[in-house]
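# pasted the sequence and its predicted model underneath.
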Amino acid sequence: MKRKKNNGKGGQWEVSFFPIIRYNVIFCVLVMVFIMAGGAILSAGRMKSDAKAALSSAQAQISQRVTGAVDLLEALASFPDFNDSETEPIVKVKRLDQMSPYFGFMMMCYVDEDILVYSDGAEPASLASRDYMQRLFSTGQRQVTDSFAAGADGETLNYTVAVPLIDKDGNITGALFSAIYFDEIVQILEESAGKVNANATLLGSQGQVMSATTDLSYGDPVMEALRDDKLLGTTSDKLEEKLLAAQTGGYWSIHDGDLCYTAYQRVDNTNWDILCSVSFGDVFFQIIPSLLFVVCLAVFACIILLLFLKRYIEKQMQVVIMLVQSMEELEKRVYQNERPENVDFNEILRLTSDGLSDSLTGVVTRTVFLNKAEAQLKNADPKLVKALFFVDMDNLKYINDTCGHDGGDIALKSVGYILREYEKKYDGVVGRYGGDEFVMLLTSLDDEKELRDVLDGLILRLQSKIPSGGQNIPVQCSIGVSVYQPGIELERMIFEADEALYHVKQNGKGYYHIHQN
């Protein structure tokens, strides 16, 4: 707070709001930091849930596709026709060709006991060189292969599901197999990962990349790529062990400077593994608009708070200015009085103790009254009656004219003294509203009957003659009253009491009137 000179006449006090603005800006910055930190924590949690969601979707769809192919081929293998040596292979092939498009396979084929594969319109071809066929005929177990190049062009990638044909004696008489489109698996990975902006990788039985939505190359060992990343809480060797053991889990890593979370799981009925990764940057930038919206709301709230605080301080500064003015007046009386022995030290003590009271009557000033009255209304017992009195001297001008201004001052002091008695008795506050006007709020009246009793007594006490200097000074007052109703504002009560006072003035003066709602 500083004092601003004004042409050499007194001064004007003002508050510098720069420190408040500075602290408000610091607070806003801290709020933004906390919001962004909260967004980062939220993003980390969302990374795990998104990675697991993408993994669950991809694993379920691919497992369903493979398991569906296995179940279909095993159901067909149970039909006697496919084990019947008297049925021509071409007949079996045609039956399978009819089913293949319906179930969405690249092809469905029959293999005889010599590991020769038959197709319609072509000579039989040997599959004896295929490792999975060797395993099938040696173990009698179904096979699900990694992707490999097949077909007439020798370049088309596919996955093969093969089941043995076993006769009633337990002998392997051949096999049925179907080829799943490579692009179909790629599409599943892209759709599952794309829903949550994740990256998905399908690994083969040797840990090689079979399909990926990232820039990983087909056939590359995934562990070689992971060695360039910084794994958190694990190592590439431990991760490889868990994948080989068909375990389900997840891990954190730093990839190209970005925090990532990767979830992994084995595909049912295969030796394949799916890895789904989500990066912190992708998730965090998705929620940036929401975070910025929250930040804007917080900054707006800070600005509103600052404006309310500024208004409140300015209002309180009015009280401070009045206090300063009272102290300046006191200085003049003490140091500029030609007869210091006549200084009223009781008034000095009063001014120095609160500095906010009217120097003549002893009641508080108008501004202080408004502040105190509002506080008392809020804290008063709701069961008790609360009333505001607007008191006006009817004959102050007459007293000043006949008894002099000293007589008028004595009359005003007398009114103030009487009102202060009621203030103490009924838990209230009295203020000087204008030259010959007083306002008084009483908050502990039992009921309206007590209110009228108080008014009857008060009006009698305010109609009196005060002896002073060999003469009697006549005092007469009129009173307007407003009774508090829930929700009514103090300013409204003053207005209603003023209206009631006007009613008294218009009807003879020297009495009271209660405002009727």
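Received the coordinates, thanks. Numbering: from 1, shown residues only.

# could you use CA atoms for every contact and neighbour count after this?
OK.

# where does residue 498 sit, in terms of helix or strand?
Applying DSSP states H and E as the criterion places residue 498 in helix 490-506.

# typo on my end, residue 261
strand 258-266.

# so what's the most centrally placed residue in the chain up against?
Nearest to the mean C-alpha position of the chain, counting by C-alpha atoms, centre = their mean, stands residue 294 at 6.8 Å. Residues in contact with residue 294 (C-alpha atoms under 8 Å, 6 or more residues apart in numbering) are residue 35.

# next one: it from residue 288, what distance?
10 Å (C-alpha to C-alpha, to the nearest Å).

# which parts of this protein are helices?
With helices called from DSSP state H, the chain shows them at 18-77, 89-102, 131-139, 182-194, 222-226, 236-244, 280-335, 345-353, 366-379, 396-425, 448-461, 490-506.

# could you export those as JSON lines, including distance to residue 387?
Converted to JSON lines, the helices of the chain look like this (distance: least, C-alpha to C-alpha, whole Å):
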{"stretch": "helix 18-77", "distance to residue 387": "39"}
{"stretch": "helix 89-102", "distance to residue 387": "91"}
{"stretch": "helix 131-139", "distance to residue 387": "100"}
{"stretch": "helix 182-194", "distance to residue 387": "71"}
{"stretch": "helix 222-226", "distance to residue 387": "82"}
{"stretch": "helix 236-244", "distance to residue 387": "81"}
{"stretch": "helix 280-335", "distance to residue 387": "25"}
{"stretch": "helix 345-353", "distance to residue 387": "28"}
{"stretch": "helix 366-379", "distance to residue 387": "10"}
{"stretch": "helix 396-425", "distance to residue 387": "12"}
{"stretch": "helix 448-461", "distance to residue 387": "8"}
{"stretch": "helix 490-506", "distance to residue 387": "8"}
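
# okay, pairing it with this:
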Amino acid sequence: IKNTPWYLVSTFNYNQYLKERFIFIIFNILISIIASVTIGYYLMKKVSIITSPIDDFIKESTSIIPIQSQSKSDNIDINHHFNNIINTSKDGVYCSRTNLLNRKYFIQNANIKIQTHHKKFALLFIDLDNLKTINDTLGHHYGDYVISIFAQHITTFFNHPIDLAGRFGGDEFIVLTNNFNNEIDLIDKLQKLIIELNGSVSNASTVIPFSASIGVALTDNEIRDIEQLIINADKAVYDSKKKGKNCYTFYINH
């Protein structure tokens, strides 16, 4: 009001004022939320760049050294896992000649797979025939070559993600697989494997054939221990040898 400190405020003007203030407050809240989300996303990306190599390393390393601890604390799981990785680096994981898991880490991984996946597994104990003859006749470098080729064929043949292959020692290899629908399907695969592992090595004057004798042990409700499966499959290998080699035999519990 002119010449006074008072303002004349109508109901309409007051409501308009409140509406403008409300819109202003809502607008500022939206701006704050958008800014917070943007900053959070930016920081998350930065953290992800730093941590992703570690996450990838843990993910890849679990295929070799599975996290076995079932502790409620994730920190204990990770610490336990990294301690296993450090110990692994000391004694090695893979056979240097074949790039297959060595006996220790095959058994460790295979046992976890059997206990984790409640499906039927087949343990194949594969014995390379005639390696001693090759070493004695042509030399150990020929024998090493055959072992390397043999391992490549096994790796190629058993390429399903859950398949596990290892070198048990010398001329012996082990494979754990559940990549079969039934025993008929498994027999078909074994027949193809026998053909796949047939070959020969020669120098200028001598040709020596090599092949595989295979023992097969299947898991059941009673036997889900990898060491027992290996023992059973190893017994079946001897039956394959008695049959004349270059064949497979299933272990039968008498």
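Received it, and whenever you're ready, just let me know what you need. Every value quoted in this text rests on a predicted model; they were computed, and no experiment measured them.

# skipping its backbone neighbours, what lies nearest residue 247 of structure 2 in space?
residue 213 (5.3 Å; C-alpha to C-alpha, 6 or more residues apart in numbering).

# again, but for residue 417 of structure 1
Residue 417 of structure 1 sits nearest to residue 361 (C-alpha to C-alpha, 6+ apart), 7.1 Å away.

# these two touch, right, that neighbour and residue 412?
Yes: look at residue 361 of structure 1 against residue 412 with C-alpha atoms under 8 Å: they come within range, at 6.3 Å.

# report the buried residues of stretch 306-318 of structure 1.
306, 310, 317 (16 or more other C-alpha atoms under 10 Å).

# ok, stretch 84-96 of structure 2 next?
Applying 16+ other C-alpha under 10 Å to stretch 84-96 of structure 2 flags 85, 93-94 as buried.

# just give me the match in structure 2 for residue 276 of structure 1.
Taking TM-score structural alignment, residue 276 of structure 1 has no aligned residue in structure 2.

# how much space separates residue 276 of structure 1 from residue 132 of structure 1?
28 Å.

# show me what contacts the counterpart of residue 478 of structure 1 in structure 2?
Residue 478 of structure 1 maps onto residue 213 in structure 2, with residues paired by TM-score structural alignment. Counting by C-alpha under 8 Å, 6+ apart, residue 213 of structure 2 touches 126-129, 237, 240-241, 245-248.

# residue 443 of structure 1 now?
Going by C-alpha under 8 Å, 6+ apart, the list of residues near residue 443 of structure 1 reads 376-377, 380-381, 384-387, 426-428.

# could you flag which of these are buried?
For the contacts of residue 443 of structure 1, buried by 16+ other C-alpha under 10 Å: 376-377, 380, 385-387, 426, 428.

# rewinding a little: okay if I get the buried residues of stretch 84-96 of structure 2 as CSV plus distance to residue 34 of structure 2?
Listed next are these as CSV, based on distance: C-alpha to C-alpha, whole Å:
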residue, distance to residue 34 of structure 2
85, 42
93, 49
94, 51
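
# wait, what's in contact with residue 186 of structure 2?
Contacts of residue 186 of structure 2 by C-alpha under 8 Å, 6+ apart are residue 180.

# for it, what is the corresponding residue in structure 1?
Checking TM-score structural alignment: residue 186 of structure 2 goes with residue 451.

# repeat that for residue 241 of structure 2.
Using TM-score structural alignment, residue 241 of structure 2 pairs with residue 505 in structure 1.

# for residue 469 of structure 1, see how far away the equivalent of residue 145 of structure 2 over in structure 1 is.
By TM-score structural alignment, residue 145 of structure 2 lines up with residue 410 in structure 1. Residue 410 of structure 1 sits 11 Å away from residue 469 of structure 1, going by C-alpha to C-alpha.

# so which bit of structure 1 is the helix ranked longest in structure 2 matched to?
Of all segments of type helix in structure 2, defined using DSSP H, the longest is helix 11-61. Mapping helix 11-61 of structure 2 onto structure 1 (TM-score structural alignment) gives no aligned residues.

# so how far is that helix off the chain centroid?
Remark: helix 11-61 of structure 2 is offset 39 Å from the chain centroid, using C-alpha atoms, centre = their mean, to the nearest Å.

# rewinding a little: so which residues make contact with the helix holding residue 498 of structure 1?
So helix 490-506 of structure 1 is contacted by 370, 373-374, 388-392, 478-484, 510-515 (C-alpha under 8 Å, 6+ apart).

# quick one: it to structure 2 mean distance?
Superposed on structure 2, helix 490-506 of structure 1 shows a mean distance to its aligned partners of 1.1 Å (mean C-alpha distance after the TM-score superposition for structure 1).
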